[in-house]
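> Prediction below, plus the sequence it came from.
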Amino acid sequence: MELIFIRHGEAEHTLDLPTSLKMRNPSLTKKGMDQANVLKENFPLTHEDIVFISPLVRTMQTALLWSEGIHCRKIVTPYISPRMFPILPNKQTLPCDEMMGKERIIDLFPSYELDVNAPFSLWHEGFNTVVEEKFRKYAEEFLSNCSQLQKEKIYIVSHDGTITSYRQLLLGRELSRDDFPKEAGWFRINC
């Protein structure tokens, strides 16, 4: 199985650092929308594809623009929600990284499915600041769920820290912030 991790396009919370990190539910910028549309050329989707999406506006907008006109499965899951990288002790989730509630997701993105396999606690707490062992447990659950789908490739629209955390786990080597994907950048990993 090939996992294709894609970072969301540029969003409003990156435009005026550090003040803009206090924004809740930041949307894509015009540049971010353009970046999401370019994904159509790099990764043309079909109705047979599955796209997993983090439960934040910017990732859901990226997937919506990229999949426009294609009736593939789009599944929102907290298994790929924002993750601080590296984990810093005693830090809290920033407002820009707080997940949306299920009801709001269904309201704003009615064509998306919610991940029924994700634990209730993960939908409410996420794993932004959890210790590495707990992240590993959640990541292994998600990867197991993906393998049960028996697909040759699975797309994952997420965040720089989350993608880097998954890459570090799957590759079995230490990574740093220098390994972050750029906006709308991607990594392919065979499992």
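Happy to help now that I have it.

> Could you use CA atoms for every contact and neighbour count after this?
Noted.

> ok, now how distant is the closest residue in space to Met60 that isn't next to it in sequence from Asp178?
Nearest residue to Met60, sequence neighbours excluded (CA to CA, 6 or more residues apart in numbering): Ile53, at 6.3 Å. Distance of Ile53 to Asp178, computed by CA to CA, to the nearest Å: 23 Å.

> Can you show me the helices along this structure?
For the chain, the helices defined by DSSP state H cover 30-42, 57-66, 102-108, 120-125, 132-148, 160-171.

> Just give me how far the last one sits from the chain centre.
Spelled out, that is helix 160-171. Helix 160-171 sits 11 Å away from the centroid of its parent chain (CA atoms, centre = their mean, to the nearest Å).

> Please compare the first structure with the one that follows:
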Amino acid sequence: MELVFIRHGQGEHTTDLPNSLNTRDPALTNQGKKQAVSLRSQFPLSSTDLILISPMRRTLQTVEIWSEGIHCRKIVSPFLSPRMFPQKQEWTTLPCDELLAKEKIKNEFKDFEIDVEEFSKEWWTKGINKLPEQEFVLIADVFLNWCKSTGKNRIYLVSHDGTITSYRQFITEKKLSRNDFPKEVGWLKVNW
């Protein structure tokens, strides 16, 4: 199975660092919206595609713009939410990385499904941002095996730089650093 990890477009939380990291529920900037449009030519979608998305406004908007007019399956999952990389247990979750509530997503992004698998329920409130590495690898294994169980040959996963790098490190078993972060709407393909 081919996994195509895509980082969201430019978000409001990156425009005035480090102050903008305190922005709650940041949306895409105008530049981020243009970047999301560019995904249409890089990855043309069809109705048979599956996109898994982090429960954050910037990732949801990226997919909403990219998939406009295409009725493919779009599932929001807490297993793609922001993740610190590398892990620093003394750090706290930044306001820009607090998950959107399921009800808010349902009300504002009506074409998106909410991941309601039994194993994901508890992660909707705490996310994976500060999950210790040994616990993350267990969650990553369960999540990626669920992806495989969909029977899709390719799945798009729209997420965040630290989350994508965490999954990539888990899958490839290679030590990665912040230098390996994808840029805005940057992407990489990994086989699982």
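Everything's here; your move. All values derive from a computational prediction rather than experimental measurement.

> returning to what we had before: could you check which of Ile53 and Asp178 of the first structure has the larger neighbour count?
Per other CA atoms under 10 Å, whichever of Ile53 of the first structure and Asp178 has more neighbours is Ile53, with 33 against 7.

> Most distant residue from the centre of the first structure?
Asn90 (23.3 Å; CA atoms, centre = their mean).

> show me the contacts for Lys106 of the second structure.
Residues in contact with Lys106 of the second structure (CA atoms under 8 Å, 6 or more residues apart in numbering) are 112-114.

> OK, contacts around the residue nearest in space to the middle of the second structure?
Central residue of the second structure (CA atoms, centre = their mean): Ser159, 1.8 Å from the mean position. Ser159 of the second structure makes contact with 5-8, 53-54, 59, 80-82, according to CA under 8 Å, 6+ apart.

> So it versus Ile114 of the second structure, what's the distance?
15 Å.

> try Leu60 of the second structure
Note on Leu60 of the second structure: its distance to Ile114 of the second structure, by CA to CA, is 12 Å.

> Which one's more surrounded, those two?
Per other CA under 10 Å, whichever of Leu60 of the second structure and Ile114 has more neighbours is Leu60, with 26 against 18.

> show me what contacts the more buried one?
Applying CA under 8 Å, 6+ apart, the residues contacting Leu60 of the second structure are 53-54, 109.

> One more: Ala118 of the first structure?
With contact taken as CA under 8 Å, 6+ apart, Ala118 of the first structure is in contact with 77-79.

> Can you turn the buried part of those residues into a ChimeraX selection?
Selection command for ChimeraX covering only the buried members of the contacts of Ala118 of the first structure, criterion 16 or more other CA atoms under 10 Å:
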select :77,78,79
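
> would you turn the contacts of Ala118 of the first structure into JSON lines with distance to His124 of the first structure?
What follows is the contacts of Ala118 of the first structure, written out as JSON lines (distance: CA to CA, whole Å):
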{"residue": "Thr77", "distance to His124 of the first structure": "11"}
{"residue": "Pro78", "distance to His124 of the first structure": "9"}
{"residue": "Tyr79", "distance to His124 of the first structure": "11"}
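
> for stretch 93-102 of the second structure, how far is the first residue from the last?
OK, stretch 93-102 of the second structure end separation, CA to CA: 19 Å.

> now do stretch 15-28 of the second structure
With CA to CA as the measure, stretch 15-28 of the second structure spans 10 Å from end to end.

> Please work out which residues outside that stretch touch it.
Contact partners of stretch 15-28 of the second structure, identified using CA under 8 Å, 6+ apart, comprise 9-14, 56-58, 61-62, 94-98, 100.

> thinking again about what came up before, so what corresponds to the residue farthest from the centre of the first structure in the second structure?
In the second structure, the residue matched to Asn90 of the first structure (TM-score structural alignment) is Glu90.

> Report the separation between its match and Gly162 of the second structure.
For Glu90 of the second structure, the distance to Gly162 of the second structure - CA to CA - is 17 Å.

> likewise Leu39 of the second structure?
20 Å.

> Then Leu52 of the second structure?
16 Å.

> Those two: who's more crowded?
Taking other CA under 10 Å, Leu52 of the second structure and Gly162 do not tie; Leu52 has more neighbours (27 against 23).

> Correct me if wrong: that one contacts Pro78.
No. Checked against CA atoms under 8 Å, the pair Leu52 of the second structure and Pro78 is beyond contact range at 9.8 Å.

> From Glu98 of the second structure, how far out is the closest residue to Cys147 of the second structure other than its chain neighbours?
Leaving aside its sequence neighbours, Cys147 of the second structure sits nearest to Ile155 (CA to CA, 6+ apart; 7.8 Å). Using CA to CA, Ile155 of the second structure is found at 25 Å from Glu98 of the second structure.

> just Glu133 of the second structure next, same as before
Plainly put, Glu133 of the second structure is 20 Å away from Glu98 of the second structure if you go by CA to CA.

> same thing with Thr150 of the second structure?
Taken as CA to CA, the span from Thr150 of the second structure to Glu98 of the second structure is 28 Å.

> Mind checking which of these two has more residues around it?
Using other CA under 10 Å, the more surrounded residue of Thr150 of the second structure and Glu98 is Glu98, with 19 against 11.
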